[in-house]
Every structure is written in C-alpha cells, then in structure tokens.
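Enquirer: just need the structure, nothing else, for what follows:
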Amino acid sequence: MKSSNALFYFFLFLYLVGFLLTWFNSETSIDCYIGDSGESLIGEDTVNSEPYSASITEESTTPGTFSRTYSWDYEGCNWQLTLPLDNELYEKYKSRTRNRDYDLFASDPYDDWLIKDIAEALLSLSKAHGLEKSQIPGLCISFVQSLNYTSDLESSGYEQYPRFPYETLYENGGDCEDTSILSVAILQEMGYDAVLLELPEHMALGVKCNNGYRGRSFEYEGSNYYYLETTGSDWQIGEVPEEYADQPVYVVPVYRRPMIKLDFKAQCAYSKKEGVVDINVTVRNVGSERAENATVYVALQAEDKLSFWDEIESSSITIEPEEVFNYTAKGLTVPAGNKFRVYVQVSGEDLVPENITSAWAMI
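Expert: As a prediction, this is how the structure comes out:
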C-alpha cells in the first residue's frame, strides 16, 4: 500500500512539473508592433500626423497573471510592446532587501528572461522600421520615458526605495533611479556600453558614443559616456536638464559581482576563569554573481585591535545571489578580566571583503 501511494505521488509530481514548465514558457513571450492599435504593421513605415500620447492596456490571462501593452511615440510613430507580468513574482521582488548598491538592481540575474525579451523586441522593431544604430538607444529610452513618474515617498512611503527592473515594469513607473536602472539593463542587453550617472538628488544614464556627438559627456576608464535623461520625454543624447547642468556627476559602472551583507548573534557563558562565546553568523549574497571560494572568519578581538584571543575560519563555500549561508562558531574563549569584541569577516574570490564587529565587552 505504501509503495502504491509513493508511486501515485511521484507521477503527480511529474505532472505538476510538466504543467508549470508549459505555463511558464507560454507566459514569457512578448508581442510587439508598430502602428495603430489593433493592426500588426511590423516592417511598414507608419508616420502619424498627430502625436500619440503614452498609454497602457491590460488583459488578464490566468489567475495571478496578466499582460500589459505599453504604447508610446518615437520618431513620429506609435510603438507598442506587450509584456507578461505575474503577481506572485512581483511579491517576491518586493520582499528582497533594498540594502544593496544601485548597479546591483540593474545587473540582477533573476529577470534576465524579461530583459532579454524586451531587448530583442525593441531591436526587432527598430530593424523593421529601419532605424539607424544611433537611434536605437533613443527608442529604448522613449519606451522607459513613457512610464509614469512617481516619487519613492509617494509610491512606497520611503525616502529612498530603488526598484528592480521587474518592479518598475509591473508598477508602470518609478522615479529617476528606477527608470535609469531599467534603461541600463535593457541597453546593456542590446550590446550598448552604458553606465549609471549619479548626481545629488538625481540619477540618469550614460551611453558610450563616438566623439561626433554633441552635448555633455563624462570620461570613465578612457571612454566618453554621454548623458541621457530617463524621466520626462524628448530628451536627446547629451542634453542635460537645466537644474542639473552644473551638478557633479559620479559614474557608476554596471556589471555582475557578488556583494555580501553580514549579521551575527553571540551568546557568552561566564566563569571565574574565562568566557566561552558562541557566534551564529548570517551571510547573505545581495550581489548579482555567485561568491566563489568564500570563507567566514570569526574571532574575539583584543583591545589593541591587532591581536585576537581566539579565532576560527570556515571551509570554502559558494553563495549564489540572494542565497543565505549560516555559520556557527562555537566555543571561542577569552580569559577572565579582559576586554574583547566579536569580529566577523567574509572574504573570497572576486569578493570585496566585508566585516562587522560588536561592541566591546569584558569578562
């Protein structure tokens, strides 16, 4: 009887896996066309006598999922793009920590499928319409600029709340850092060399262009990146809004890399002779690349900050993006009557070392 039940559940599991894979693949396609609503006009040059305003329409598919059609203007034509969106996936993104650098939102690996589909759709549209290569970034930005602008405080209740590209598309907009993050992700997938440009109280995009372009550019590692505004509309490459014309600009490269966030809890048992400390360490990779050959080092640091009463190091580990690794260091000792603090560091291949310490204590 038990073997029959086990066989039944095994086949049920295989059926569900097959169903989910079929459903997922059916929902990740993107439809795109140029022209008036309702007509598929890929490859035809449709020039509008009057400009279209940006708009969106939504259509339910299966429970918890829907498709959204974005419509916007560029180079005298109306362009449309339809994306599949999922409520459950959106909630998963909302649950992820915002405590990471801006570029790691743009390089996040878990929405690669969507960014790739958007890039391919926009490239297909640009080819069908006969756009020059120099016009393609403008098409991409015109799509992003058509999204609604909403401040972080208004939309999330926080002063600063950067979003992953999937969230910006799901919410149909965001503020300057959200649209810049989305834009740089799409342009890089298209093969363009793009960076984030961070200004006081603002963020924009930098696109590597030939020296023939006019407007404001910024040099980074021997290349010129021209300013491109991602909020508002009709901004040209190199054109800077007047309120930001004299602001300092910091170039933020976007590439995949691991980034570690640390936390720990310590418990100490005392005696007349010594203190015995157990430390539970939580290691989270909030980066966009796996942390290879990482090690966790835990020590009881002496008051001179150069020596340690006791120490231990973990074996080598690999931590995937968004993965959490828990490590427990048990039985570290410090002689009675001496000050100490807990010192934790994670280091590894292609990983900027991260460390944290506790307050000073005395046995």
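Enquirer: from now on I want contacts and neighbour counts done on CA atoms only, so please keep to that.
Expert: Noted.
Enquirer: list the contacts of Ile181.
Expert: Shown in contact with Ile181 (CA atoms under 8 Å, 6 or more residues apart in numbering): 102-103, 105-106, 163-165, 196.
Enquirer: of these, which is the most crowded?
Expert: Highest neighbour count within the contacts of Ile181: Pro165, with 29 neighbours (other CA atoms under 10 Å).
Enquirer: can you tell me the SS state at Leu89?
Expert: At Leu89 the chain is in helix, as set by DSSP: H, G, I helix; E, B strand; the rest coil.
Enquirer: dump the contacts of Ile181 into JSON lines; add secondary structure as well.
Expert: Listed next are those as JSON lines, based on three-state DSSP:
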{"residue": "Tyr102", "secondary structure": "helix"}
{"residue": "Asp103", "secondary structure": "helix"}
{"residue": "Phe105", "secondary structure": "helix"}
{"residue": "Ala106", "secondary structure": "helix"}
{"residue": "Arg163", "secondary structure": "coil"}
{"residue": "Phe164", "secondary structure": "coil"}
{"residue": "Pro165", "secondary structure": "helix"}
{"residue": "Leu196", "secondary structure": "strand"}
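Enquirer: out of those, which is nearest to Asn78?
Expert: Proximity of those to Asn78 (CA to CA) peaks at Pro165, which lies at 23.1 Å.
Enquirer: the closest one and Leu182 touch, don't they?
Expert: Yes - if you go by CA atoms under 8 Å, Pro165 and Leu182 touch, sitting 4.8 Å apart.
Enquirer: could you also give me the structure for this next sequence, so I can compare it with the first?
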Amino acid sequence: MKKIVFLTVILFIMLSGCIDDFKILSEEFNSLKKSETLNVTINSETFETGDELTIAGILIGKSPEVNVKISKYGGSEDIISKNISISNSVFEFKIDTESLEAGEYSVKITTESGIYKILNFKVLNNENYLINSGYESQNENYYFKNYSWSYDNKKWHLEISIPKSAYEYYKNKPHNREDNYAQYALSDYDKSYLDSMIYNFEKASIENEYSKCDEALFISSFVQSLDYTTDSETTGFDEYPRYPLETLVDMGGDCEDKSVLTAALLNELDYDVVLIELSDHMAVGISCNEDIYGSYYEYNGKQYYYIETTDENWFIGEIPEKYLEDNAIIRPLIQIPRMIMNFSAERTAYSGNYVYYEVTCNLENLGPGTAKNPKINIAAVAVEEGENYIWKPDVSLDLENYEEGDSAVITTSLKIPRNILTKIRCTVYGDNFKSFEVSSEEFNT
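Expert: I've put the predicted structure just below:
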C-alpha cells in the first residue's frame, strides 16, 4: 500500500510542474500580444490590371517599420518585398497592379516582433478584345485596323477588316453634303460593316451589365479615342466630310467626321440621336430614358444631351465651355436620298414640220437610302413663250424604286417643231428626295 501512495504523490508533483510551466508561457504570450498589435486592410480583393493596390494598417507597438511581401498565391518567391516606415502608428503602401500579371496573390505583413498578417487578392486581366467575325489579317483586298482605348477602368481592343472596294466606293462619292451632314451617317451600303462592330459592342455591354446610357458612352469613348485631324492636313481640302468607313480606315478625322461615325454607330443600335451643328463645331445629341444631368438641346419635345467626340474622357452632358452659349442647328437622322442625272440628245430624223430627238438619261441614286417612287419628265421648252411652256407631247415615266447606289439608263424620243428656239429639260421628282431638273443649252431645231 505504501508503494502505491508514493507513486501517486510523485505523479501529482510532475503534473503540477507541467501546469505551472504552461501558465508561465501563456502569460508571456499574452503580454507580447498586448504590447504589439497589427491591423491591416487592402482597398479591394479584386483588381483589374493597372488598378492601384493600397495596403494600409495600424501597428500598436515599438516596431519602427513593417515588411510587406507580395507573392503568387501558394508560391514561395517574393515578387515584392519592401520595408514601410510607420508614422504615428499608421503605415500605407501603394503599388500599381500593372506590374503584376493576372492571377492570385498573397500579401504578408511582418513586424520586428514577428507578428504578421496574410491577405489575399486577385489581379484580373482587363484587356478586352472585340474581333469582328470574318477577320482575316492576310488578305490584300482588305484594310485591317486595330484600335485600343480605355473605358470603365478597362483596356479595350477592337480589330476590324474593311474591304478596300467599300472604302474606295465612299472615297469616290461626292463629299458636298455640307447642307446636311446627317446624310453621311445614314448610308445603307456600310450597314453590314457597322453591324458587325455593333454586335461586339452590344455583347461586351451585356457581359459588363452596362445600362443603355453606359453603352452609348462606351461606344462614344471608342470614337473619342481616334485621332483628331484636320481636313487640310489629311486631304488637302478645307472641308472634306468623311463617311463612317473612311473615318475607320483613316483612324481619325475632325469633329464632323467623328460625330458622324458616333451617330451612325448609335443609330444602328436604335438610339435616338441627332447631330448638333454649332458655329464652328459639331457634336452628337442623344435622348436617353435614364436620369442624365448636364447640357442638352430641346428638339421636337425631347431633350438631346450633348456628346463631345473630339477628345477622350468627355461624359454625356458635358460641353466645352466656349459652346455653352452658342446657337445650334439640330440635324435629325432622316435619310434624304440624292438623285443625280446627266443626259444627251441626238437628232434621229426629221420631217417637213418636225424634228425627232432621242434623249438618253443616266440616273443614279447616291443615297443615303432608297429613292422611293421616282418619276421623270422629259420635255422640249418653248423658249420664246417662256420657261413654263413646253412643246407637246412631252414624256412622263414612273420608275421603280432606286436603292442606294442603283443607276439606270432611260431612253425616249421627243417630237419638236422645226425652226424654233428650244432646249431639252429633264425633271426628276419622287416621295422622299428633293426634285431637280437638268437642261441643255438653247438650240435651233
């Protein structure tokens, strides 16, 4: 029995010693924590490439600095290691995440006493590529263009291909619609090329949950990023309004060109837009159902908010100060086709009292849009009686609709009295374009 008691006592003493030692260590650990505490935060857990990462903290203790290490998540190699001084218990460290490739990272902050904290964050690649379907970089019959710009703290890249034949088509069209620049934005022939761009803008807007006004600003930011160039520098003309495909291939233009391109793109997405023509400037107006603040123009009972296109970082409703009091002409985006014509007349026969002429008219619709229900009247004017008198019979013809770019040759005959002073006059008119006439010089039959 004594042996048993003895063993029990020894065991009790040993256990008591262990407990005492544990208490001492615990007290030292607690006292250390009380004298040195570390609180750290980062301004976000997710960053787009190029965003600023801010690491800030408060250290209560005697350490004059902390060490900040950044490494790939799960990796052992430090990408960044820097000592940061502490001022009034506060420290802050900022880096540009442009120096970090996309991926997950760990931040470890250590004090001299060994207290540390680990935070994690991600860097996302904010390079967004919009590539048109059918894009081929090795085809000599196409222009291949690459654009880069920034919007919504992201970098965007757009790659497009435009047939050289389409560019030449617009290059060879008349550039004299200064009376209504809206017509440059409304061509039917370039819609297929613009629509492929629009598809990519619309898809990216949906993926990024942009509102309709955000989407409009997204598209405007692309055009704003194009170079501003004057017509005299790039074409040698004082005024040379570009069609949208010309501006895209030339990768820039002046205020009219960039406004026309912006209006064309937004119009294809069914935005209610107009061109705003100022004394020496042009911009775009947009009517949005969302709450927008800023400068606008009233037209047909709607408010059209100003969009500047010549330079980057202009928001909807922001207008350059010099144009705040300027009078504006609003140009709605309504297609008004322009028909052109030339004709020739050749004497084919004559009788005792009459001369017969074959008249050949070359008619073309320059656009934009389809010329609806065109008609033509061909007559010989009784000059000595006055401009309003013609020799009967004249010829009137109803023609088929002319789509943009369509042309046709119309041939007919006129019977004109002999030995009189006359001229041949051709008049074209229709439902949705301005009527016009072309006349020959006066001549004796």
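Enquirer: joint contacts of Pro165 and Leu182 of the first structure?
Expert: Shared contacts of Pro165 of the first structure and Leu182 (CA under 8 Å, 6+ apart): Ala106.
Enquirer: show me the strands in the stretch 1-150 of the first structure, by range?
Expert: Counting by DSSP state E, counting those that start in this stretch, the segments of the stretch 1-150 of the first structure that form strands are 31-34, 55-60, 65-74, 77-86, 148-149.
Enquirer: can you tell me which residue is nearest the centre of the first structure?
Expert: Phe105 (1.9 Å; CA atoms, centre = their mean).
Enquirer: how close does it get to Gly64 of the first structure?
Expert: Using CA to CA, to the nearest Å, Phe105 of the first structure is found at 24 Å from Gly64 of the first structure.
Enquirer: repeat for Ser271 of the first structure
Expert: Using CA to CA, one gets 58 Å for the distance from Ser271 of the first structure to Gly64 of the first structure.
Enquirer: returning to what we had before: what residue of the second structure matches up with the residue nearest to the centre of the first structure?
Expert: For Phe105 of the first structure, the aligned position in the second structure is occupied by Tyr184, per TM-score structural alignment.
Enquirer: so how far is Leu275 of the second structure from its match?
Expert: Going from Tyr184 of the second structure to Leu275 of the second structure by CA to CA gives 11 Å.
Enquirer: alignment lookup: Leu278 of the second structure to the first structure.
Expert: Taking TM-score structural alignment for the superposition, Leu278 of the second structure sits opposite Leu199 in the first structure.
Enquirer: what count of nearby residues applies to the closest residue to that match other than its chain neighbours?
Expert: With CA to CA, 6 or more residues apart in numbering as the criterion, Leu199 of the first structure has its nearest non-adjacent residue at 4.9 Å, and that residue is Val249. Val249 of the first structure: 18 surrounding residues under other CA under 10 Å.
Enquirer: just Ser3 of the first structure next, same as before
Expert: A total of 7 residues lie near Ser3 of the first structure under the criterion other CA under 10 Å.
Enquirer: residues contacting the residue lying closest to Val324 of the first structure once chain neighbours are set aside?
Expert: Take Val324 of the first structure and drop its neighbours on the chain: the residue closest to it by CA to CA, 6+ apart is Arg284, 4.5 Å away. Arg284 of the first structure makes contact with 260-262, 319, 322-325, according to CA under 8 Å, 6+ apart.
Enquirer: any idea which element the counterpart of Thr328 of the first structure in the second structure lies in?
Expert: With TM-score structural alignment as the criterion, Thr328 of the first structure lines up with Thr411 in the second structure. Thr411 of the second structure is part of strand 407-417 when elements are defined by DSSP states H and E.
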